[in-house]
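Chemist: pasting a predicted model and its sequence here:
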Amino acid sequence: MDTFVLDPILRSFLAEDLEHGDLTTEAIFAAEDRAAASFVARHPMVVVGMTSVASRVFALLDPEVACTGAVADGSRAAAGTELLQIQGRTRTLLRAERVALNLVQRLCGIATLTAAFVEQVAGTGARIVDTRKTTPGLRLLEKYAVRAGGGRNHRFSLSDGVLIKDNHIAACGSITEAVKRVRQRVPHTIEIEVETDTLEQVEECLRCGVGVIMLDNMDLATMRRAVALINGRALVEASGGVTLESVRAIAETGVDIISAGALTHSARACDIGMDWRGGVVTDPRPG
């Protein structure tokens, strides 16, 4: 992730939590006190963000904080694994702790769930991708976590690609008219994707020559018929209510891509703790 884009986001999270200062920490510890701590996995997980996110949070508060031993993004960690070691001013470690943990717990949860989806479709040729159903303010981070879990990214924003959805079609009148209008406006380098929920719509997409056809909330039998109808003339994406339990059967219909909002909107945060490793503590109070 580009720190030019990431750092302002992380600073805003720190500002939200710190506001005018840490009353508890500043009352107990002196500015010169130093300490060491580790991020520790409480259960098995796919790891992401130890260097790119957690270490960055600490560094933004104090560039002298040393973050070492970071487990690489996409690695699997067993319960009890040290994921990151932190040394520096005690005040900094305590001020940054919650923001850093909140973020990596969320991201590791997404990466772990994504990896489970990817495992479910192994050998089918289907690719697991995310959606725009992300937490406001966290899209950059959450989509990064999907990649760390072995998934791929769909559009990052509305400006990344053309996806003609059901409401576009309803408001415009037809897929044919919507595709015509898009082609008059967007560069030739932009692929057109259309959301469909019937075989008739799939046939209309084929007549229009669109590049990607989304099969939205179709049952498995209809999905198989759609894949056969398309017969390689467009990429086929399945979407709508995809779960860990249903994704294998969807992949076996022959679709190329399976987009799952659950990767980001339903991932459970992993349990990661910051365990204290000791330090030097003085009494900052006068007298």
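Modeler: Thanks, I have it.
Chemist: all contacts plus neighbour counts: C-alpha atoms, from now on.
Modeler: Fine.
Chemist: spatially central residue in the protein, please.
Modeler: Note on the chain: the residue nearest the mean C-alpha position is E142, at 2.3 Å, using CA atoms, centre = their mean.
Chemist: show me where the stretch 151-287 of the chain has its strands.
Modeler: 162-164, 192-196, 212-216, 235-239, 257-259, 272-280 (DSSP state E, counting those that start in this stretch).
Chemist: ok, D17 to Q105 distance?
Modeler: Distance of D17 to Q105, given as CA to CA, to the nearest Å: 17 Å.
Chemist: between these two, point out the one with more neighbours.
Modeler: Counting neighbours by other CA atoms under 10 Å for D17 and for Q105 shows that Q105 has the greater number, 21 against 14.
Chemist: okay, pairing it with this:
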Amino acid sequence: MTFTLPGFDLDRFVRETLAEDLGEGLPGGGKDVTSDSVIPANARFAGVMDSRDAIVVAGLPLAEAFFRHLDPECVIESLASDGDSVAAGTDLMRLTGNARAMLTAERSALNIVQHLSGIATMTRAYVEAMQQGSATCTLLDTRKTLPGLRLLEKYATRQGGGQNHRMGLWDAAMIKDNHVAVAGSVGEAVRRARDAGVKPIICEVDRLDQIEPAIAAGAHHLLLDNMSPATLKQAVALVAGRTATEASGGINLETIAAKAASGVDYCSVGRLTQSAPAADVGLDFALV
């Protein structure tokens, strides 16, 4: 099972994650003292990874990479694919290999599948709730990600049916209230970004009277912050299709349908990556 993401080094991620768990570079570190002392070197395990709850799967190729890194000869059969919605009790992966290697890699493999599947599962719930208000609105994530895991967490939101907002500080300007405070006004902040040749320019507005100056100055996308559904509807009417519109702030599973029904193009939700609970995924081994 291959896995590639632009800008993501899978081999390095696997090496560094396992090195952290093994304590490489620390006094007495560099080994799994439990497995090495309890499990014979030539023992073999067969195991099944399964979901204990209904989830949207994400991270299986990474789990496979952890096991193969420690036992290149292990046999792995993937029974689901990232992006699949599966019922509780679904087997996700079968594997057979060196018992010590399987146990050493187990926690890292499970951690990443649990975390990414949790994000994908929450994302799918938000997409489904949003579609009750609008069949055309698109769910976006944010930059509220764990350091070092952004590419993976944003990958997981895609598996759940969402789309990615900007990936970082480099691929779009996002003018927020602090930028406006320094520049003096929404219009001046947008003009400065435009004159610098930045594209696209996303501008946060929290009042209706900021919309026209932002558009006139060259904003490509308006982030309508903490507006009620009624105010969002007014904002969409004022924009009249001249730029993309995004509802942000105060969005949860109970409010997203009404926000989307206002006619905005996007709803963005920080909790997709910031607060998603880990999925309940387990792995049981037996000697072979």
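Modeler: Yes, it's here. Note that the coordinates shown come from a computational prediction; the quantities given were computed from them, not determined experimentally.
Chemist: still on that earlier bit, which ones are touching the residue nearest to the centre of the first structure?
Modeler: 107, 110, 134-135, 264 (CA atoms under 8 Å, 6 or more residues apart in numbering).
Chemist: ok, so of those, who is nearest A171 of the first structure?
Modeler: T134 (25.7 Å; CA to CA).
Chemist: which position in the second structure pairs with the closest one?
Modeler: Counting by TM-score structural alignment, T134 of the first structure lines up with T145 in the second structure.
Chemist: now that match: how far from L224 of the second structure?
Modeler: Relative to L224 of the second structure, and taking CA to CA, T145 of the second structure is found at 21 Å.
Chemist: picking up where we left off before, gap between the match of T134 of the first structure and H220 of the second structure?
Modeler: 24 Å.
Chemist: ok, R191 of the second structure next?
Modeler: 12 Å.
Chemist: now the strands for the stretch 51-200 of the second structure?
Modeler: Using DSSP E, counting those that start in this stretch, strands in the stretch 51-200 of the second structure cover 55-56, 75-78, 85-86, 91-98, 138-140, 173-175.
Chemist: what's the closest of those to D9 of the second structure?
Modeler: So among these, strand 75-78 is nearest, using CA to CA, at 21.6 Å.
Chemist: average distance between that closest one and the first structure?
Modeler: Following superposition, strand 75-78 of the second structure is found to deviate from the first structure by 1.8 Å on average (mean CA distance after the TM-score superposition for the first structure).
Chemist: whereabouts in the second structure does the top helix by length along the first structure align?
Modeler: Counting residues, the longest helix found in the first structure (DSSP state H) is helix 90-120. On the second structure, the counterpart of helix 90-120 of the first structure by TM-score structural alignment is residues 99-129.
Chemist: okay, buried residues for that stretch please.
Modeler: For stretch 99-129 of the second structure, a neighbour-count test (16 or more other CA atoms under 10 Å) marks 99-124, 126-129 as buried.
Chemist: compared with the first structure, how much does it deviate?
Modeler: Mean for stretch 99-129 of the second structure is 0.6 Å (mean CA distance after the TM-score superposition for the first structure).
Chemist: what is the aligned counterpart of E64 of the second structure in the first structure?
Modeler: Match for E64 of the second structure (TM-score structural alignment): S55.
Chemist: its match: what's it in contact with?
Modeler: Per CA under 8 Å, 6+ apart, neighbours of S55 of the first structure: 67, 100.
Chemist: look up how far A145 of the first structure lies from it.
Modeler: With CA to CA as the criterion, S55 of the first structure and A145 of the first structure are 16 Å apart.
Chemist: check R56 of the first structure too.
Modeler: 16 Å.
Chemist: more crowded one of these two?
Modeler: Between R56 of the first structure and A145, counted using other CA under 10 Å, A145 has the larger neighbour count: 32 against 22.
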